[in-house]
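In: sequence and predicted model, in that order:
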Amino acid sequence: MNEGGIGSSLKRREDVRHLHGRGKFAADIKIVGMQDVAFVRSPVAHARLLSVTKPDSASHRVFTFHDLTDVKPLTTPITTPGYQHSECPVLATEKLRFVGEPIAACVAASRALAEDLADAVVVDFEELPPVPSADRALAADAPLIHDSWKDNRFVELLREDDFSNIEGQAPIRVEVEAELSRQTIHPLEGRAIVAHWDHNASQLVLAMSTQIPHPIRQGVADILGIPESMVRVAPPDIGGGFGYKLQLLPEELAVAWLALTFKSAFRWIEDRREHLVAGANTRQAKYRLTGYATPQGRLLGLDADIVIDNGAYSVWPFTAALEGYSARSNLPGPYDLKCYRAKVTVVATNKPGFCPYRGIARVGTCLAMETLIDAIARAVGREACEVRAENLVPPEAMPFTDVTGKHFDIGNYPETLRTAREMIGLDQFRAQAKDRQKDRGQLLTGIGFATFYEQTANGPSFYAPWNMPIVPGYDQATVKLAPDGTLEVRMGLQGFGQGIETSLAQVASTHTGIHPDNIRVRLGDTEDTPHSIGSFTSRSIVVGAGAIENAAKIVVERIKAVAASLMQVDKSTIELSDGSARSGAASITLRELARIFYHRANQLPAEVEAGSLEATAGYKPPVESGIFAYGTHAVKVALNLTTGQVDILDYVIVEDCGQMVNPMIVKGQTIGGAAQGIGTALFEESPYDESGQPLASTLLDYLLPGANEVPRFRIAHIENKSPHTSFGIKGVGESGCIPPAAALANAINDALSGTGALVSTLPITPARVLAELEKAKAETRT
């Protein structure tokens, strides 16, 4: 492979501008006459909206739903039987459904003045009984959040299976519960939009912090009632996404409407309090599992009841069904079992809508499943690591179709477990258990494992069951040899911190022999990039590499044809490397070739075809259920019986993401994801009180892991290249964050073994640990 191509730990090109303060984010954009927007928001969780009174002196700068007469509500109708779709108004109309819901948009020369104006708006409402939790929402006497619904269920998803064929084989029955608390997402940059009218192009231009520019263009056009060609989404630099920037928010539509209506520039930058209170929430779900196993611990059947607290609205475009479908589909994980039955209930409550977050549903499914495996091991009196290994899909079974119909392309799941077991030193740890038991005092130690898969780059059929407003298809790439000999790559994918500009340049370099330094990558802008569904579900490098390969092949053949004519050699003898076309001792630089092709046509031999040195080609993963990365996390913890404090002593990660395009970037993605997983496991929570009021509205209340809480990870890779992708690449963006919660929960419960205590609710805070210890003591006394 050429220097800087696939497999090289090339420094991220994005870092040059970011580390020197030269990046350009939405907040950096300056347009003459631009005004800032602040929102009047609901102070209550559930109420009838009676009136909104604008201040007389500034009524022309305050806008309510009465002003947005031609704007449609955000809707996500889908074809799933029984699904009840919500209509989310851009500004609240008859009802308020969560604290922070936008009621009015206020415009002023600065954000501070706009907020002062918002304070002067008077909102009159009649409070209704709140529905602050899934349990309350499912009660027979629960108030309806959406008056036209029959109950507070968005949807109930069922999967039935015949368990009769395992009767008598699985006498061990184990029940577990696992609960994830509500979280917010916290990218470094919150939501942001600068909208203005381009008079020259007659276009509404949206500089948005988004992961899905092309779908956003479609959504804005549909909801504002204008042709899609009249909307340009031109993302600047994006300060992180993690799924939060996969949706279209009412605030963004209100700002777009202002720019379209007044043909001027408007800006909204989400602040951290807005993010905590009104931004889309995530993760909150409760899993109740029953496993049916043999006396040796072989899991044969799985029965699941899953309840997801979705909040008040279905977010556009992924719908309220996404988390539910993903939970039902992914729960069995990397395990080979015969029977699987599930009920998933997606519930509406008086909270912000549920947003996709890094590792959609798989953090919860991994937690629940790995907790069950450990519980089965305890029930049969065996080491959990051994029971886990015996239940994993073995490498000789690959390719393997699991109980839900997923196609595992290639891999050795038990090998990652064996490697993690050796690296964490489980056998030595168990051998020293008696000595530690004697001397442990108030400090307990434990080791936990979690084996997982990451379903990357899903095909259209993954989304087909609920027929969401946008279903992905082919992603296209445009590759062009420019007149100066550089290579231009354009894709509708979006970078937001994952290093995709660098990685795609490396892919293009490998195919063309042009060094990444001489490759320009242009992403996201709907005006000059081919269509893409966007960047999420660890799809960007898989579809990006595939599309670039297909387009580059066409361009390379054209370059070779021109070079062969210029050098008077056979085209089949030409190779591209180090920025030149070579045939034996003869060569021509691509810079010179491009100069002749574009600027000295008279020097071109007559036989050269008139086709350009530019091509657009598409790619979609040939396996509809996705390309599967996977691995095992192992963690050693110390738990203080007096304080309930959990400290991470060692953390091991073993993963297989196929061919690593850039090992340094893969490592960064893995570490960042694992840090987020630790946040989910031990710190992050957005609680609500009985009236539906959020109790974590600042970063004093909402805990994020910092440098002191994140350990030094030890990482190992094994490599099984996918047979279905360019160079065998698999996605890696979500791998790091999926298993930490499960591994930590199992490690903590391993430490607690012998006390009778068991933790099952995330985050595992000192207070929850102490409560479970006290509960165990009380049960012992009785």
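Out: In hand now; what should we look at? Numbering: from 1, shown residues only.
In: going forward, measure contacts and count neighbours with C-alpha atoms only.
Out: Noted.
In: which SSE is Thr290 in?
Out: For Thr290, the host element (DSSP states H and E) is strand 285-293.
In: now Asp198: how far from Phe25?
Out: Separation of Asp198 from Phe25 (CA to CA, to the nearest Å): 19 Å.
In: which helices and strands sit right next to the strand holding Thr290?
Out: With contacts defined as 3 or more CA pairs under 8 Å, 6 or more residues apart in numbering; DSSP states H and E, strand 285-293 has these neighbours: strand 172-180, strand 299-309, helix 362-380.
In: show me what that strand is in contact with.
Out: Applying CA atoms under 8 Å, 6 or more residues apart in numbering, the contact partners of strand 285-293 are 169-182, 299-309, 364, 368, 372, 376.
In: now the helices for the stretch 251-400 of the chain?
Out: Per DSSP state H, counting those that start in this stretch, the stretch 251-400 of the chain carries helices over the ranges 272-277, 322-330, 362-380, 384-391.
In: export those as TSV, with columns for mean neighbour count and distance to Gly448.
Out: As requested, the helices of the stretch 251-400 of the chain are exported to TSV (neighbours: other CA atoms under 10 Å; distance: least, CA to CA, whole Å):
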stretch	mean neighbour count	distance to Gly448
helix 272-277	19	31
helix 322-330	22	21
helix 362-380	25	9
helix 384-391	19	9
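In: okay, those helices in JSON lines with distance to Glu488 next?
Out: Below are the helices of the stretch 251-400 of the chain laid out as JSON lines (distance: least, CA to CA, whole Å):
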{"stretch": "helix 272-277", "distance to Glu488": "37"}
{"stretch": "helix 322-330", "distance to Glu488": "35"}
{"stretch": "helix 362-380", "distance to Glu488": "36"}
{"stretch": "helix 384-391", "distance to Glu488": "47"}
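In: wait, which of those helices is closest to Arg283?
Out: Among those, helix 362-380 comes nearest to Arg283, with 7.5 Å by CA to CA.
In: quick one: which of the helices of the stretch 251-400 of the chain is nearest Gln693?
Out: helix 272-277 (8.9 Å).
In: quick one: list the elements packing against the longest helix anywhere in the chain.
Out: What stands out as the longest helix in the chain, according to DSSP state H, is helix 540-567. Under the contact definition 3+ CA pairs under 8 Å, 6+ apart, helix 540-567 sits against strand 475-481, helix 500-512, strand 586-589, strand 614-619.
In: roughly how far out does whichever helix or strand comes after the first one sit from the chain middle?
Out: Which is strand 475-481. Next helix or strand after strand 475-481 toward the C-terminus (DSSP H and E): strand 487-491. Relative to its parent chain, strand 487-491 has a centroid offset of 25 Å by CA atoms, centre = their mean, to the nearest Å.
In: try this one side by side with the last:
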Amino acid sequence: MGHPGDVKQIKPQGIGARVQRKEDARHLHGKGNFVADMTMPGLSEVAFTRSPLAHARITNIRIPPTLAGQIFERRDLVGALDIAADSSLPTYQSSVQSPLASGKVRFVGEAVLMSCAPTRAEAEDLLEQAEVDYQELPVYADIHTAAQAQSDLMHEGWKDNIFVTLSADKRFDELSAKADVVVHRKMSLARQCQVPLEGKAVLAYWDHPANQLVVVSATQVPHLIRTALAQYLQLDQGQLRVISPDVGGAFGYKCILQPEELCVAWLAKTYRKPFRYVEDRREHLIAGANTREHYYEMTAYADKRGRLLALDAKITIDGGAYSVWPFTIGIEPGQAVGNLPGPYAFEGYRCVTRCVATNKPGFVPYRGVARTGVCFAMELTLNAIAQEVGREPWEIRVENLVQPEQMPYLNVANKYFDSGDYPASVRRALEMIDLKAIRSRQEVGESDGRLVGFGIATYTEQSAHGTSVFAAWGMPIVPGFDQAMVRLTPDGGLDIRVGVHSHGQGMETTFAQIANEVLGIDVSRTRVIHGDTGQTPYSSGTYASRSLVMSGGAVSQACKKLIPQILKIGAHLLEADVASVHFEDGCVKTASAHVTIDQVANAWYLNPQRLPTDVDPAGLEATVGYKPKVDTGAFSYATHAAVVAIDPRMGSVEILDYVVVEDCGVVVNPMVVEGQTIGGVAQGIGTALYEEMPYDTFGQPLASTLADYTMPGATEVPNIRIDHIETPSPHTEFGAKGMGEGGAIAPPAAIFGAVNDALRKLGGRIEVNQTPLTPRRLLEAINHAKQQTARGDV
């Protein structure tokens, strides 16, 4: 026992503290454990032959008889089923993807043959001895040719090449008829790759003592992968254990079942030996070009001041060749039609979204899932309204945003905004960027002939959305409660087990901070176990900015569940009545004495003779399932503002200043939030200015190396200044909202707004509206406007 003055005072480590990330030490010292780091006796490396054609029938495969058992085609994978990404959405047409192509190939890079050997180089050499013959089919390299096709469709049994069509219509005719101003714009976003530092990686082996297939995969969703592999390898889930070790970035690329995971798992199941596949960079760029390609036709109806009354939108998404398991292609158009209205309070809405199948890799969720595209389209449309009515873009936003007194607010697309002050984020961003000084600078002009422009974008980020939302998207797997298990160790430390998995989010730190907030245990004495279906409670995984809210909420609730037992044991040790003690700073206290949580744990585990006779035999551990009170998600929001300088002679764009004002509710660790935001903004800058996977008319990818696929580096990303507004969510544990995707949503809209603002100095109506904004595209827009002016078209 001790006295209150004996309690060691430590630096705050709970919610709101800038605690250094626990996981950084091992990564900075090269102590991480990634799939490519692992070694096992008898390990074979796996390689694939990938299709050189975008659309063709496989007419013949010739494998030398001497290489049987070393080279595999689809018919060799006995017991492995094809991946079917089914959905209950109306109009949805289901696609089936074989682990190795069967019958025909549907994109350049699709795996056709698989080999294994002691080294990757040897496996690739073996594949050189096999031959595949193809009969070419018509190639649908873009949405227009694909949508018009009537024969040789992407998938047998389909009526056309449209995956799914979704629509919304709410008071559109009524409210659009009242408009004084109508603006029409077209915008598009290029196809991108996610390009995590670590690509796909999977190692599988048979655990003979456990009689279990163990799959070690760089995945965001280990429990979902176990479910999928059990289904497609026809095993009981108890015969499968999926381990996700350190994961080198993911961004959505690793939240689906990969065909390579199924192939490697089949090898280990069949041969009872270890096999590994690690994707190389060229494979990723060719077979992973799978996101962001959206096309928008927007017509907005507003009053004379620019108040938006109604919006008519036609959205077309290039979905590639296959729908992915489990999220399906339906999530992208579903997010598009549902999130296009963003944070704005208008009431007339008509939207039709089509997802078209083309001869490109299947579309995979990417950080921001559709919201980068809808933010781009919505914000450029608002800029067009502002120009039409002669007002500042920020003024239009402030008037059109949902106002704080309207919260909670159900918007035109049935999104439930629980809390926040959206206009405040705009005003704060204007203060930080100093718009008045920018406008003065524009009047004076730049000595080097460049043009300066200002852009602003506001968005909402739907985070931690749950069962009802995913069920409405028709998914075969729907998330429910996330569970966390907490257990005091005999010396008073804490083990936390969660089913989500980190690929850079800092969960080992933030979950320890949440536990510290409740139990007062030092974060250095808290261990977070995740990424292993054999050791953790079930979760559908890490995606959709859900982990901190869902699993973090479960950690908080589980820690709270321990306190009554701690109080009971502590009171007994203090020889006090339970009603006379309280729990504070990791101690059970009376007015004059205390026992520490370490002493309570010691009694339970090592000295049970000191326990009360009626102690709860459940012990010092608890498992709790959690999801927010409102299932539709907690909406974060932010405003991004950018200042750019463009060179109208060279077509270059430099970002001079960039600010973010964000509100993700109660911030657990501001340093982690800011790191996530900066990383997201860097990806958004890539979307805006650099990243593109173009295809020719034959469906051939034209950027198969990082010499061709351009990404922003340290010199292209400015010093990003971040400010926080903190509006607690009334529906989540400790008021938190998710924010992991937000940084990547607004940059294209803010940067393009700034470029278009700068271009107005040249006169006429020059606008750019297609990502990425390369020098060629910028110069083409300038020259086109000059030609229009010369002809008198403007």
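Out: Right, received. Where do you want to start? Treat the numbers as computed from the prediction; the structure is a model and nothing was measured.
In: quick TM-score on the pair, please.
Out: Once superposed, chain against chain, the TM-score is 0.98 (TM-score structural alignment, normalised by the length of the first structure); 780 aligned residues with a CA RMSD of 1.3 Å.
In: follow-up on the earlier one: save the helices and strands packed on strand 285-293 of the first structure as TSV, and put in distance to Arg341 of the first structure too.
Out: Formatted as TSV, those follow (distance: least, CA to CA, whole Å):
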stretch	distance to Arg341 of the first structure
strand 172-180	14
strand 299-309	5
helix 362-380	14
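In: these: which one's closest to Val123 of the first structure?
Out: Smallest distance to Val123 of the first structure across those (CA to CA): 28.0 Å, for strand 299-309.
In: got the contact list for the closest one?
Out: Here strand 299-309 of the first structure makes contact (CA under 8 Å, 6+ apart) with 133-134, 163, 166, 170, 284-294, 323-324, 332, 337-349, 354, 391.
In: any of those residues buried? List them.
Out: 133-134, 163, 166, 170, 284-294, 323-324, 332, 337-349, 354, 391 (16 or more other CA atoms under 10 Å).
In: related to what we said a few turns ago, to Ala696 of the first structure, which of the helices and strands packed on strand 285-293 of the first structure lies closest?
Out: Closest approach to Ala696 of the first structure among these is made by strand 172-180 (16.2 Å; CA to CA).
In: could you tell me where the helix or strand that the closest one is followed by falls in the second structure?
Out: Counting by DSSP H and E, the next helix or strand C-terminal to strand 172-180 of the first structure is strand 192-198. Mapped onto the second structure using TM-score structural alignment, strand 192-198 of the first structure spans residues 201-207.
In: contact partners of that stretch?
Out: Around stretch 201-207 of the second structure, the neighbours that count as contacts under CA under 8 Å, 6+ apart are 35-36, 212-218, 260-261, 264-265, 268-269, 272-279.
In: repeat that with 7 Å
Out: Contacts of stretch 201-207 of the second structure with the rest of the structure, by CA atoms under 7 Å, 6 or more residues apart in numbering, involve 35, 212-218, 261, 264-265, 268-269, 272-279.
In: same question, stretch 92-110 of the second structure
Out: Taking CA under 7 Å, 6+ apart as the rule, stretch 92-110 of the second structure contacts 50-58, 73-74, 82-86, 111-113, 155, 158, 163-164, 259-260, 262-263, 286-287, 321-323, 359-361, 700.
In: again, but for stretch 4-19 of the first structure
Out: Contacts for stretch 4-19 of the first structure (CA under 7 Å, 6+ apart): 23, 499, 502, 506-507, 509-510, 515-516, 660-664.
In: how about a cut-off of 10 Å?
Out: 1-3, 21-24, 237, 495-517, 659-666, 727 (CA atoms under 10 Å, 6 or more residues apart in numbering).
In: picking that back up, the following helix or strand past the longest helix of the first structure vs the second structure, average offset?
Out: Per DSSP H and E, the first helix or strand lying C-terminal to helix 540-567 of the first structure is strand 575-577. Average distance, strand 575-577 of the first structure versus aligned residues of the second structure after superposition (mean CA distance after the TM-score superposition for the first structure): 3.8 Å.
In: next SSE after strand 575-577 of the first structure?
Out: Of the helices and strands lying after strand 575-577 of the first structure in sequence (DSSP H and E), the nearest is strand 580-583.
In: what span of the second structure is that following strand aligned with?
Out: Per TM-score structural alignment, the counterpart of strand 580-583 of the first structure in the second structure is residues 587-590.
In: go on, stretch 60-78 of the first structure?
Out: Under TM-score structural alignment, the match for stretch 60-78 of the first structure is residues 69-87.
In: what is the distance between the matching stretch and the centre of its chain?
Out: The answer for stretch 69-87 of the second structure is 28 Å, by CA atoms, centre = their mean.
In: start and end of it, how far apart?
Out: Stretch 69-87 of the second structure end-to-end distance (CA to CA) = 36 Å.
In: now do stretch 406-426 of the second structure
Out: From start residue to end residue, stretch 406-426 of the second structure stretches across 17 Å - CA to CA.
In: residue range for that stretch in the first structure?
Out: So stretch 406-426 of the second structure sits over residues 397-417 in the first structure, by TM-score structural alignment.
In: how about the contacts made by the residue of the second structure most remote from its centre?
Out: Within the second structure, the residue lying farthest from the chain centre (CA atoms, centre = their mean) is Glu575, at 52.2 Å. Applying CA under 10 Å, 6+ apart to Glu575 of the second structure gives the contacts Ile569.
In: any idea how far whatever residue of the first structure lines up with it lies from Ala610 of the first structure?
Out: Aligned counterpart of Glu575 of the second structure in the first structure: Gln568 (TM-score structural alignment). Using CA to CA, Gln568 of the first structure is found at 18 Å from Ala610 of the first structure.
In: same thing with Val174 of the first structure?
Out: Distance, Val174 of the first structure to Ala610 of the first structure, using CA to CA: 70 Å.
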